[in-house]
Structures are given as structure tokens and as C-alpha cells.
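**Student:** Would you be able to build a 3D model of this:
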Amino acid sequence: MVAINKKAQRRMCFLCQLRTCNLSKELLCQFYRTVIESVLCTSITVWFCSATQKDKARLQRIVRTAEWILGINLPSLQDLYSSQVRKQAVKITEGPSHPGHSQSELLPSGWRYRSLSAKTSRHENNFFPQAVKLMNTHPGQGPKHTPSALSLCAILNS
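**Tutor:** Modelled structure (predicted):
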């Protein structure tokens, strides 16, 4: 966490320097997304759930500072985590060769995934239970809306 924070802070200096050069907001935003946000998203699906509130607050402070520099609203750290988990979960559910594919089991309705039982909070904060929760809380992006699920439904209905 400390390494990610330091790396992002070092890159924030470049954002400040670019701002003093009177570059357009679009270019500054592009720089933020490619240089700083990519550092924040490095393995975010691994460390986010186990990070302390203090660590998350430090990293969120970087996002808020960038918002102030750019003058626009940026996605929060929680939003970045949610989008990364959703992307990775879709790849896992659509790829039968992935080792975690067997853990993404659809309920009979076909709209939601089966929740994984967790006996400890350590396991509950793991990637797979969190991914299932995220996929089930956003019904518009659920399993029936993915191309592979749509083709499977077409095969079953014919």
C-alpha cells in the first residue's frame, strides 16, 4: 500500500507541472487516467478488500487532489475497484478455460450467480465472493446480458 501511495504521489508532481503549462483539461485528464489511475488500479482486486481504512483514505486523497487540479469529478477508489472486479469477473465467467470458472455458477433463474459460502471474513473479503456480490447487485450487467449467456439461452430455447 505504501509503495502504491508513493508511486502515485510521485506522478502527481508531473500532473501539477503539466497544469502550470496551461494544457487542456482533456490532455490533463488523459495523463491522469494513463499514468496515475493505472498505478492506483495495479492489482486493486487483490489488495482493496484487505486494505485498512487508513490506507484507502490515503489513496483516496490522491484522487481528490487530482480532482482539484483537473477541476472535474473523477471516479472514487471504490468505483475503480468495482469496475475492475466487474471486468475481471466477466472474463472469468465467459472463459471456460479459466481456473475460477467453476466457481461462477448461475442460479436456476439465470439472472444471478450463486453466492459462495464463507466461514471467515478473510475468505468473504476474497475476490470471488466480492465479485459475485458485485455481479448480483447490478442486474443490468448480469449473466443474462453477456453474449455467451445470450447464445446459451438461444440454444436452450430452440
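**Student:** going forward, measure contacts and count neighbours with C-alpha atoms only.
**Tutor:** Will do.
**Student:** Using the three-state scheme, assign the residue nearest the centre of the chain.
**Tutor:** Residue closest to the mean C-alpha point of the chain, counted by Cα atoms, centre = their mean, is residue 84 at 2.3 Å. State at residue 84, reduced to three classes by DSSP: H, G, I helix; E, B strand; the rest coil: helix.
**Student:** Could you list every helix and strand that the helix or strand that residue 68 is a member of packs against?
**Tutor:** Element membership for residue 68, per DSSP states H and E: helix 53-70. In terms of contact count using 3 or more Cα pairs under 8 Å, 6 or more residues apart in numbering; DSSP states H and E, helix 53-70 is assigned the packing partners helix 2-20, helix 25-31, helix 77-94.
**Student:** who touches the helix or strand that the second one is followed by?
**Tutor:** Using DSSP H and E, the helix or strand that directly follows helix 25-31 along the chain is helix 37-40. Counting contacts by Cα atoms under 8 Å, 6 or more residues apart in numbering, the residues outside helix 37-40 that touch it are 4, 7-8, 59.
**Student:** again, 7 Å this time
**Tutor:** Outside of helix 37-40, the residues within contact range by Cα atoms under 7 Å, 6 or more residues apart in numbering are 4, 8.
**Student:** Sequence B follows; please return its structure for comparison with A:
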Amino acid sequence: MVVSFGLSYVNQLLIQGLLLELEFLGVAGLHPQLSLQGTHHTPYQSSDVSLTVTFDAVHFILVLLFADDTTVIGLIKDGDESAYRQEAERLELWCGRHNLELNTLKTVEMIVDFRRHPSPQLPLTLSSCLVSTVETFKFLGITISQDLKWATNINSVLKKAQQRMYFLRLLRNHGLPPELLRQFHTAVIESVLCSSITVWFGAATKKDKLRLQRTIKTAERIVGTPLPALEDLHAARTKTRACKILSDPPHPGHQLFQLLPSGRRYRSMQTRTSRHSNSFFPLAINFLNS
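**Tutor:** Below you'll find the model as predicted:
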């Protein structure tokens, strides 16, 4: 489930910002049913992010705070939702104690359930209001679907990139040299195409990857010089992100990179589904070993 909570400030409060590294949501691929929510508090310091986290390892309840929103990730096993619902109640109490008000109109819930015969879930209630259930959930600029497929997010990325292609053509028509056109493409169009690319590109369908690469080819014709393929950009950024995690022992994913006795390669992750094998950590290990 994904529940996104909205908060309204009653008093001026300084809340430590929390940036969720989206590839950490790859944990979703490990579990048959996942509950993702949204609003709470706690701190993890990384070399490049400030992350506030509380984690209940027994019930797998992960609380992540970002500005005035919170995401709660919880595993529901054997139909037992008690830990998940208790966390939502604790969140409501925490907000009350810290002079914050939950905005239930901005709170949504998304259920991620890959069982063959999923059982219906009772709706979540906060402040005597039912939380609406949605099929997609936008988090930090990326659209997550309940089937953990990325077509909706890719459509949004392509739309943004194609809108910016107009300005690239306009600059070309005004005689801007290829080198400056390339720089503009990197800053304005490629940055959109590569937004959170380490999270979703590996699991994208072949059709969607061709659509994305077609946008790069169009930009190449406008710029007049070769541009890096999106697969190469994905591989490079995945390796860069993996190296940052390796150099940051407190990172939640650091322990997933285990060196083999030879000391030259990392132990491959065992995966049972293509959804998991195409997520960030298995791909990152494969790239580092190649």
C-alpha cells in the first residue's frame, strides 16, 4: 500500500529534510505485498543526502520523512495489518503532539499485491475520514504504479522531454553552434530523460526503451552531433550510484554489496522474478562485475 499524507503547519516548525533514494524502493520487488504510505519523522546521514528513517525490522515498517510529506513502507504478512495500522495511528498522534495537522484530502493509499488471489483490504481511516485508494502514486517526481511497472512514469518523462525539444529547434534555427546545442540538450532534455533513471529504466519494456531512444535520435538530428545512448547513461549512473553506496557504510543498501572471497567481484543477488532482477541492486551488482 502507498499512503501519501499531507500536512498543514499550525506553528512554524523546522523539520529536517529527508530525501528518499528511489532505488531503495527496490525492496518492493522482494515482497508479495507491500504497503507504502506517506507522513512522519527520524535521521540518517549520508555523504550526499540527509535521510530521516525509523525502521521496525520485526514488522517491516519503514518510515521516511521528506519536508511536509512522509512515506511509510510496510509489509503485510498473513493478512495481519495490525502493525501497519498502528503505525498510522502513531503518526496521527505524533502530528498532534507536534502541532501538525494531517490533511486527509491529500492522503492516498496504494496497495501493491502480487498474489494470484489477493484478498480485499479494509480502507484506512485517519481523523475519522476514509483514505482514498489509488492505482498510481507520485513521489519525488516519479510516478509509482501498483503493479510496479513504469509505463505511466515513462509517458510523463517523454512528454516533458518532447516539450523541451521545441526550444532546442528554436536555438538551432537561430544559429547556435553544435557544441552549445549539445550542452543545452544535456542540461534541459537529457536531465529530464535521466531523472531517477536508476530506478525505472532497467524494468522498462523494450517498446518504452525504443520510444525513449527515439527522442535521443531526434535530438541528435537537431544538434548535428552524436549523443550518448540512454542505455549507456543508465549503466554509467547506476555504477556511479553503486559506488557512492559502497563508500557510505550507513546507507541502507550497503550490506547488499558483498565481495566474493576473490575480492574482485560481488556476490550476485538471488532473484525469483524479472521484476526483482531488473531493479536497481541486482543490476548494479551486474554492472560492477562486468
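**Student:** rewinding a little: would you mind giving the helices and strands packed on helix 53-70 of structure 1 as JSON lines with distance to residue 124 of structure 1 added?
**Tutor:** JSON lines is the format used below for the helices and strands packed on helix 53-70 of structure 1 (distance: least, Cα to Cα, whole Å):
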{"stretch": "helix 2-20", "distance to residue 124 of structure 1": "24"}
{"stretch": "helix 25-31", "distance to residue 124 of structure 1": "35"}
{"stretch": "helix 77-94", "distance to residue 124 of structure 1": "15"}
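**Student:** coming back round to it: the residue nearest to the centre of structure 1 -> structure 2?
**Tutor:** Aligned by TM-score structural alignment, residue 84 of structure 1 pairs with residue 237 of structure 2.
**Student:** Now which residue in structure 1 aligns to residue 268 of structure 2?
**Tutor:** Counting by TM-score structural alignment, residue 268 of structure 2 lines up with residue 115 in structure 1.
**Student:** Now do the residue nearest to the centre of structure 1 against residue 25 of structure 1, distance only.
**Tutor:** 25 Å (Cα to Cα, to the nearest Å).
**Student:** Residue 95 of structure 1 too?
**Tutor:** Counting by Cα to Cα, the gap from residue 95 of structure 1 to residue 25 of structure 1 is 38 Å.
**Student:** what does residue 149 of structure 1 give?
**Tutor:** Using Cα to Cα, we find residue 149 of structure 1 at a distance of 40 Å from residue 25 of structure 1.
**Student:** out of those two, which sits in the more crowded spot?
**Tutor:** Shown here are residue 149 of structure 1 and residue 25; by other Cα atoms under 10 Å, residue 149 has more neighbours (17 against 14).
**Student:** and residue 231 of structure 2, how many neighbours?
**Tutor:** Close neighbours of residue 231 of structure 2, defined as other Cα under 10 Å, add up to 15.
**Student:** Check residue 135 of structure 1 too.
**Tutor:** Other residues within reach of residue 135 of structure 1, judged by other Cα under 10 Å, total 22.
**Student:** Quick check: it is in a helix.
**Tutor:** Yes: under three-state DSSP, residue 135 of structure 1 sits within a helix.
**Student:** ranking the helices and strands packed on helix 53-70 of structure 1 by burial, who's on top?
**Tutor:** Per residue and on average, the most neighbours among the helices and strands packed on helix 53-70 of structure 1 fall to helix 77-94, with a mean of 17 (mean count of other Cα atoms under 10 Å).
**Student:** got the contact list for whichever helix or strand comes after that one?
**Tutor:** For helix 77-94 of structure 1, the succeeding helix or strand toward the C-terminus, using DSSP H and E, is helix 121-124. Residues from elsewhere that reach helix 121-124 of structure 1 (Cα under 7 Å, 6+ apart): residue 118.
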